[in-house]
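Asks: task: produce atomic coordinates for the following.
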Amino acid sequence: MKNWLRKNPQVRTIRVAASDLNGQARGKRIPSRYADKAVEDGTRFPMSVLSLDIWGEDIDNSPLVFESGDKDGVLKPTERGFMPMPWLDAPTALLPIWMFHEDGRPYGGDPRHALRAVLDRYKARGLTPVCAVELEFFLIDDSGRNLQVPPSPRTGKRRVAGEILSLRALDQFDTFFTDLYDACEEMDIPADTAISEAGLGQFEINLMHCDDALRAADDAWLFKMLVKGLARRHGFAASFMAKPYEDYAGSGLHMHFSVLDSEGNNVFDNGGEEGTDILRHAVAGCLNAMPGSALIFAPHANSFDRMVPGSHAPTGVSWAYENRTSAIRIPSGNPGARRIEHRVAGGDVNPYLLIAAVLGAAINGIEDGAEPPEPITGNAYAADLPQIPSDWMSAINAFEKDPDVARIFAPELIRNLVLTKRQEFHYMQELTPSEQVTIYLDTV
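Replies: Next up is the predicted model:
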């Protein structure tokens, strides 16, 4: 890590940052000459910081604040090490960190540690998940009273239409996307295909499959930070919020995963289209935990505006082969790449918690040998299905009490997230929808 800074003497300052429960980067700015201390000794800030609400405020009744003296955690660098921050004007390095107790134990309220704990369960069985995510986001001109599509830097015109798979829409913002891919190369984020989507100024970029789920989550977290920062350099906003425009589809964050055994074989592949018993067990685990995990997939007030029938966001608990109306889709194609696509989450999620929730649910099902119901056919919105919670408070309550969730997340993370979301729920009731959009536009 130290060698990176010595090879980049132009970097004068660094940022050390960890993800809080909302996926917000919390940390400090440090002169680069003091970077060795941050690497060797770690940095410190209160454990309560990883549970702040969306405004960055303490949780009023959290036991982490006054009850315990608001004590510090020790934050150490992740294996990712230093990387550039191409969206800033001055050469700057980012050092991702995660939180530990004073005695070296991982802090259970850290979302990155939540994912690590799930991966330990796979490792104990000689299994390795392979993950990839598809991230949808909007480019937005938020300089006026109403949100609108930014004018194209090429033509100066605004295209007020959703343009699915339109090369013209991509080309209108070619300079931004060129800079984005260059920045991904600098940060070693494996950005793959970009497409235009159905919403106003909406795009999707896929990140490549990775057999290190922690790194896959890091990539998604860093990518969201990069896209938002770089868009501002280009004179507009980028947002992963679930539903900025009432009359257009919202943004999702779909996750694909398969599982390898100790010899590198895909345990979902039986040589045919249907997949193995283990695939069905994993699907069953995902379905069983889906209602209780809704708060992870839809963590904000605005999230539930996306989750309505017929909006390309699943509302029913279901699975199917090659069917994008279902919550769980088994894509067709080469049997060696047989995988599960989890389609429920919005773009506004915390990637660490999302991947932990999905992989944790799958390993629950694998451990239990659980069996799913029959896969559906046709339009899932027209079927009589168990429903995913359709409002924020129902999702909060379900997350707090669900036994499948309790097998995935540490009790302190469940407690902290519930307290955080109940505080946000209380204060969001005082705001108009447009005021809520203003808050979520830059944060999530």
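
Asks: going by C-alpha atoms from here, please, whenever you check contacts or count neighbours.
Replies: Will do.

Asks: for the stretch 51-200 of the chain, which segments are assigned as helices?
Replies: When secondary structure is read from DSSP state H, counting those that start in this stretch, the stretch 51-200 of the chain shows helices at 111-124, 167-172, 174-187.

Asks: residues touching the last one, excluding its own?
Replies: With Cα atoms under 8 Å, 6 or more residues apart in numbering as the contact definition, helix 174-187 has outside contacts at 83-86, 170, 190-191, 223, 226-227, 230-231, 234.

Asks: now the buried members of the residues you listed.
Replies: 83, 84, 85, 86, 170, 190, 191, 223, 226, 227, 230, 231 (16 or more other Cα atoms under 10 Å).

Asks: and the furthest pair within those?
Replies: Put simply, by Cα to Cα the two of the buried ones among the contacts of helix 174-187 set farthest apart are 83 and 170, 27.3 Å from each other.

Asks: now the second one, please; I'll put the structures next to each other:
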Amino acid sequence: MTTLPPKDWLHANPQVRTIRVAASDLNGQPRGKRVPTRFAHKVVEDGTRFPLSALNLDIWGEDIDDSPLVFETGDADGVLRPTERGFMPMPWLSAPTGLLPIWMFHEDGRPFDGDPRHALRAVVDRYKALGLTPVVAVELEFFLIDDSGKSLQVPLSPRSGKRRKAAEILSIRALDAFDQFFTDLYDACEAMDIPADTAISEAGLGQFEINLMHQDDALRAADDAWLFKMLVKGLARSHGFAASFMAKPYEDYAGSGLHVHFSVLDKDGRNIFDDGGPKGTDVLRHAIAGCLTALPDSMLIFAPHANSYDRLVPDNHAPTGIAWAYENRTAAIRVPAGASAARRIEHRVAGGDVNPYLHLAAVLGAALTGIEDKVEPPAPITGSAYALDLPQVPNTWADAITAFDTSDRIKRIFAPMLIQNLLMTKRQEMHYMAELTPQEQVEIYLDTV
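Replies: Down below sits the predicted model:
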């Protein structure tokens, strides 16, 4: 599907009466404005403005205490301009509405370093400077949830009127139970030009996974994941239940992950991980080593919330040991089997609650660091990673914050402003989350992440 220029999209969709302009904050929350269509041309031509601090709010949408972006600098505005994505419909709303993704710049045109989309752009630019292009695919897991009562449960099937209280891995019946929702979801993805591929049922209650097709534009892949999360949550509400990407809504069942597959093309379009056989090239191993080395320091990106750490337990489909392997889903870094031309890395650590822009920046940035430094990884493991004595990822929010704060590797990937803003955000959230019961925490995360 060809993306129309914003002005052409508005002319081609006269039924649209209002638009939303939205940018991602550090938590992946859409921040923006509602604009009548008759004034949309001003946003398209001149951009819009809101405070720089709006991309650095906590999970409740509150300012960060003592942030230099707020009172210290007069809560100054940034200028937000349309991304190359252009307009798209918002099929989960009853009134025809257009969504225009935007990102933040300074008054003089410089990218705002606190914008997570610019963080990923900076990593992609480093690849481009070396004549390299990442090819990325994202797999997203989520739950369909009835949150109308005192406790969370699987929604009633619109087809049968029954509530199936069991995990159903790869169950066609589970997919068919919510057939109309998935039909509407795929239609909406088509309308929004989100390349949704296979859907499966997963190991949790009412849990599903949808894969997004691989593409050689990492920014667009992150856009797709960000927009997909927005779409799934909005569409589920229009069907009478909730959808959530929170890491662990049910204590006794597996949580939701967000896995990313990536390879790297050279200037001639050749996959630099492909050696013609199953093992892959030296560069593949260097990229793996970069990812493994950066794992402990990156956990604040891969597990950004209090609930994230409930998912990271052994023997529960979430990697906790720092290791890699061929065709082994217990390892943090997996090299899938298949045709050598498609040789790639699967990064399996992150939860579904991540910010896709920061997530891809952390993964691709770590891989590039390994490639640049020609780092060698340890030997690949065999068997269950959970049964081996492996170094472990941080298993508490506090430890992840400390690792992120003290990391030289993180400083090679992210701008100092973004690092500081994220640290201030997570320390504030950790302070106030400690005052809430687990149920109150779930209520916060259910609709946000």
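
Asks: any idea what the TM-score is?
Replies: The TM-score (TM-score structural alignment, normalised by the length of the first structure) is 1.00; 444 aligned residues with a Cα RMSD of 0.4 Å.

Asks: could you dump the buried ones among the contacts of helix 174-187 of the first structure to JSON lines with distance to residue 330 of the first structure?
Replies: Output for those, formatted as JSON lines (distance: Cα to Cα, whole Å):
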{"residue": "83", "distance to residue 330 of the first structure": "35"}
{"residue": "84", "distance to residue 330 of the first structure": "37"}
{"residue": "85", "distance to residue 330 of the first structure": "37"}
{"residue": "86", "distance to residue 330 of the first structure": "37"}
{"residue": "170", "distance to residue 330 of the first structure": "29"}
{"residue": "190", "distance to residue 330 of the first structure": "23"}
{"residue": "191", "distance to residue 330 of the first structure": "23"}
{"residue": "223", "distance to residue 330 of the first structure": "26"}
{"residue": "226", "distance to residue 330 of the first structure": "30"}
{"residue": "227", "distance to residue 330 of the first structure": "29"}
{"residue": "230", "distance to residue 330 of the first structure": "34"}
{"residue": "231", "distance to residue 330 of the first structure": "34"}
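
Asks: now intersect those with the strands, please.
Replies: 83, 84, 191 (DSSP state E).

Asks: show the contacting residues for residue 19 of the first structure.
Replies: Contacts for residue 19 of the first structure (Cα under 8 Å, 6+ apart) come out as 25, 26, 50, 98, 110, 111, 112.

Asks: map the fifth one onto the second structure.
Replies: Here residue 110 of the first structure is matched to residue 115 in the second structure, going by TM-score structural alignment.

Asks: so that match sits against residue 28, correct?
Replies: No. Assessed by Cα atoms under 8 Å, residue 115 of the second structure is found out of contact with residue 28, at 10.3 Å.

Asks: do you have the strands of the stretch 1-150 of the second structure handy? List them.
Replies: Counting by DSSP state E, counting those that start in this stretch, the segments of the stretch 1-150 of the second structure that form strands are 18-24, 30-36, 48-51, 77-82, 88-89, 97-105, 133-145.

Asks: which pair of the contacts of helix 174-187 of the first structure spans the longest distance?
Replies: Largest pairwise distance in the contacts of helix 174-187 of the first structure, by Cα to Cα, is 27.3 Å, between 83 and 170.

Asks: now do the helix or strand residue 209 of the second structure falls within: everything it contacts.
Replies: Following DSSP states H and E, one finds residue 209 of the second structure within strand 207-215. Residues outside strand 207-215 of the second structure that contact it (Cα under 8 Å, 6+ apart) are 135-144, 167, 194-202, 221, 224-225, 256.

Asks: and the residue lying closest to residue 112 of the first structure once chain neighbours are set aside, which of the three is it?
Replies: Spatially, and ignoring its direct neighbours in sequence, residue 112 of the first structure is nearest to residue 352 (5.6 Å; Cα to Cα, 6 or more residues apart in numbering). Look at residue 352 of the first structure: counting by DSSP: H, G, I helix; E, B strand; the rest coil, its state is helix.

Asks: burial of residue 125 of the second structure, as a residue count?
Replies: Residue 125 of the second structure: 13 surrounding residues under other Cα atoms under 10 Å.

Asks: so what corresponds to it in the first structure?
Replies: In the first structure, residue 125 of the second structure lands on residue 120 (TM-score structural alignment).

Asks: hmm, back to that, in JSON lines, list the strands of the stretch 1-150 of the second structure along with distance to residue 180 of the second structure.
Replies: Below are the strands of the stretch 1-150 of the second structure laid out as JSON lines (distance: least, Cα to Cα, whole Å):
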{"stretch": "strand 18-24", "distance to residue 180 of the second structure": "26"}
{"stretch": "strand 30-36", "distance to residue 180 of the second structure": "26"}
{"stretch": "strand 48-51", "distance to residue 180 of the second structure": "37"}
{"stretch": "strand 77-82", "distance to residue 180 of the second structure": "33"}
{"stretch": "strand 88-89", "distance to residue 180 of the second structure": "19"}
{"stretch": "strand 97-105", "distance to residue 180 of the second structure": "22"}
{"stretch": "strand 133-145", "distance to residue 180 of the second structure": "13"}
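
Asks: quick one, which of these is nearest to residue 66 of the second structure?
Replies: Here strand 48-51 is closest among those (Cα to Cα), at 15.3 Å.

Asks: residues contacting the aligned residue in the first structure for residue 87 of the second structure?
Replies: Using TM-score structural alignment as the criterion, residue 87 of the second structure maps onto residue 82 of the first structure. Contact analysis of residue 82 of the first structure by Cα under 8 Å, 6+ apart lists 1, 4, 5, 93, 94, 95, 96.

Asks: and residue 82 of the first structure, how close does it get to residue 269 of the first structure?
Replies: Here residue 82 of the first structure is placed at a distance of 37 Å from residue 269 of the first structure (Cα to Cα, to the nearest Å).

Asks: next: residue 237 of the first structure.
Replies: Residue 237 of the first structure is 42 Å from residue 269 of the first structure, by Cα to Cα.

Asks: the residue nearest to residue 112 of the first structure and residue 219 touch, don't they?
Replies: No. Assessed by Cα under 8 Å, residue 352 of the first structure is found out of contact with residue 219, at 10.1 Å.

Asks: more neighbours: those two, which one.
Replies: When neighbours are counted by other Cα under 10 Å, residue 352 of the first structure and residue 219 differ, and residue 352 comes out ahead with 29 against 25.

Asks: any idea how far whatever residue of the second structure lines up with that one lies from residue 226 of the second structure?
Replies: Alignment note: residue 352 of the first structure maps to residue 357 in the second structure; criterion TM-score structural alignment. According to Cα to Cα, residue 357 of the second structure stands 8 Å off from residue 226 of the second structure.

Asks: please apply the same query to residue 198 of the second structure.
Replies: 18 Å.

Asks: more neighbours: which of these two?
Replies: residue 226 (19 against 10).
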